[in-house]
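Novice: Curious how this folds, go ahead:
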Amino acid sequence: MTLAWVHRHLEAAERIVGVEALHGGATADMRRLTIGTRDGGIRHLVLRSFVGPTRQGPAEDLLHRETDALTTLTGTGVPAPGLVAVDPTAAHCEYPSLLMTHLPGRTVLDDEGLETRLPLLARQLVAVHAVRPADRPREYVALTTADTVVPPEGAAAAVWAAAIDVIRKPAPRYEGRFLHRDFQPTNVLFDLPPEDPAGAVGARITGVVDWAAASWGPADPDVAHCSTNLALLHGPAWGLRFTEAYQEAGGRLAAAADERLYWQVREPLAFSEEVQSVAQPWREAGRTELTTRAVEERLDAYVTSLMDALG
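Specialist: Model (predicted):
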């Protein structure tokens, strides 16, 4: 059913000649489709299928949001996939699905070269936040509450209690921006020279993917989300450094220190609820040392560093 649906959206005389599973997706199955063209060449498309429930909400809603985001981003300069077709209710496919263009490049999760890649990530996120959609997407919604946080085993109890108290307060007022809401290294593609596989010198960003959570809200949680991912992947200092790099690139965060702390600590507290599911794709991508326990320890250290710096 799904392949027949894809075929209906190909150009005349094109055919599907190969299917390859893509790894790293946490909320949906991703496949790269190789398309044989009428002139004997090939091109690629990407099929995104929601095969099960997600914490972010119904697949239909996520696919509508991603469709709107990809449409909004067309012509903006943000390197996002192009929309080909969408079946949000699985009327034609086995699962709710989206078909999009394939972007070149690959994700990079190595420690090596991060000093070069980090400012590229920061500048790219500033560009995302500069997008002004004709129609605003759904308002940002925070899923984590003070009562759902799960402090890691052995965490600094007093520090976590203080951090949890921070998010008991009402959310600060904010100036809205167009948000990705899952901007982090596994959703950014890099072109890397063969002689520089870690991107220490010649890296450039070729794509930003996974726009299913695109929304409207403060820039702060987008920055904090990427900062938390970097802290868990590479160490707490890199999380703090990304926040600085975002501002150095021209990005604007909440002016008051207590407001910045609210947004910056909310994201790592949210990660506490799903450390295992966060760490697993990283291990599958080659970061085998990032066991659940190792990530929990980095999460504890990062929350402590935030409270020390801003609390």
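
Novice: use CA for all of it now, contacts and neighbours both
Specialist: Will do.

Novice: Could I get the full set of strands for the stretch 201-311 of the chain?
Specialist: Assigned by DSSP state E, counting those that start in this stretch, the strands in the stretch 201-311 of the chain fall at 204-208, 215-217.

Novice: Compare those and give me the one nearest residue 96.
Specialist: Taking C-alpha to C-alpha, strand 215-217 is the member of the strands of the stretch 201-311 of the chain nearest to residue 96, at 20.3 Å.

Novice: If you count residues, where's the longest helix of this structure?
Specialist: helix 292-310 (DSSP state H).

Novice: one more to put side by side:
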Amino acid sequence: MNRHLKTGERIVKTEALHGGITAEMRRLTISTRDGGTRDLVLRAFVDPFYRERAEDLLSREAHALTLLTGTSVSAPGLVAADPTAAHCEYPSLLMTHLAGRTVLDDEGLETRVPLLARQLVAIHALRPTERPRGYVALTTADTVVTPKGADAAAWAAAIDVIRRPAPPYEGRFLHRDFQPGNVLFDVEPSGPAGARITGVVDWAATSWGPADLDVAHCSTNLAVLHGPAWGLRFAEAYEEAGGVLAATASERLYWQVRDGLAFSEEVRLVSRPWREAGRTELTTRAVEERLDAYVTALMDALG
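Specialist: Model prediction:
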């Protein structure tokens, strides 16, 4: 770690950052030669399950951060990467620290949703010199977990949708986990909540695929965080911001439903950091109920 600091610098403080699922995050405060400080962020894969996958994930994230340097998308700058734990105790990535914080509250959502949409359009407009690998589907018709008490007919119909072949699409640069937990906002006490996005983090799943897939992922997260109507609203906001989605309702439904059903397998995993961030009402059961309502609303609106 110290070999990546400038001459005369040293770590004077470490602070755990909460909200992540796959890795432990720490902010490192560095004292500089001129008497000031600067911050870096250390991402370490400690959990054995993710440690086995760390080499691929961290290598992809390091490559993505390199590609994003100098673009219109604000992302952390890469300082160093040790995907195989050759120098660190755990597979790790060191990056610059971005100002801002995640905002998961309902208050100010009307302001933040258009900002999220515009940010995602900007990401999809990137044309990197080297494409990332193709997207990986996160669920199959046979692994979907239908929530207890869910609308069985709606879920069965939704599962049938993803049995079909994927629709044709024009490839785009995807974040692949674009959602409120990975977007930082500058929230001014005297102004509207979420007045400005300061950066986007967690680029480990960067892929090449349909814009609809990123839109669907953010839509699902908004639906379970804030209610099904916001999941449906995000696709509209994306188009209003200049984004282009699949041409037909059936094609759009395929991507939206695919992500919603994938979420069914991760409810416990995803809802825990939300509760830790203050959304204590989002119990596993509450999230399952919102997901059921969202999948049912998708089938009503697009099916």
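
Novice: tm score of chain vs chain?
Specialist: Between these two chains, after superposing, the TM-score reads 0.98 (TM-score structural alignment, normalised by the length of the second structure); 303 aligned residues with a C-alpha RMSD of 1.2 Å.

Novice: ok so, going back, export the strands of the stretch 201-311 of the first structure to TSV and tack on distance to residue 187 of the first structure?
Specialist: Shown next, in TSV, are the strands of the stretch 201-311 of the first structure (distance: least, C-alpha to C-alpha, whole Å):
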stretch	distance to residue 187 of the first structure
strand 204-208	6
strand 215-217	16
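
Novice: Single out the most deeply packed of these.
Specialist: Greatest average neighbour count among those goes to strand 215-217 (a mean of 22), per mean count of other C-alpha atoms under 10 Å.

Novice: what are the ranges of the strands in the stretch 51-200 of the second structure?
Specialist: Under DSSP E, counting those that start in this stretch, the stretch 51-200 of the second structure gives strands at 78-82, 92-96, 172-174, 183-186, 196-200.

Novice: By how much does the fourth one deviate from the first structure on average?
Specialist: Right, strand 183-186 of the second structure. Its matched residues in the first structure lie on average 0.4 Å from strand 183-186 of the second structure after superposition (mean C-alpha distance after the TM-score superposition for the first structure).

Novice: what's the matching range in the first structure for that strand?
Specialist: The alignment of strand 183-186 of the second structure onto the first structure (TM-score structural alignment) covers residues 188-191.

Novice: centre of the chain versus the matching stretch, how much separation?
Specialist: Offset of stretch 188-191 of the first structure from its chain centre (C-alpha atoms, centre = their mean, to the nearest Å): 13 Å.

Novice: Looking for the alignment partner of residue 175 of the first structure in the second structure.
Specialist: Per TM-score structural alignment, residue 175 of the first structure is aligned with residue 170.

Novice: need the contact list for that match.
Specialist: Going by C-alpha atoms under 8 Å, 6 or more residues apart in numbering, residue 170 of the second structure touches 209-210.

Novice: ok, 7 Å please
Specialist: residue 210 (C-alpha atoms under 7 Å, 6 or more residues apart in numbering).

Novice: That one and residue 72 of the second structure: what is the separation?
Specialist: 22 Å (C-alpha to C-alpha, to the nearest Å).

Novice: follow-up on the earlier one: to residue 249 of the second structure, which of the strands of the stretch 51-200 of the second structure lies closest?
Specialist: Between the strands of the stretch 51-200 of the second structure, strand 172-174 lies closest to residue 249 of the second structure; by C-alpha to C-alpha that is 19.6 Å.
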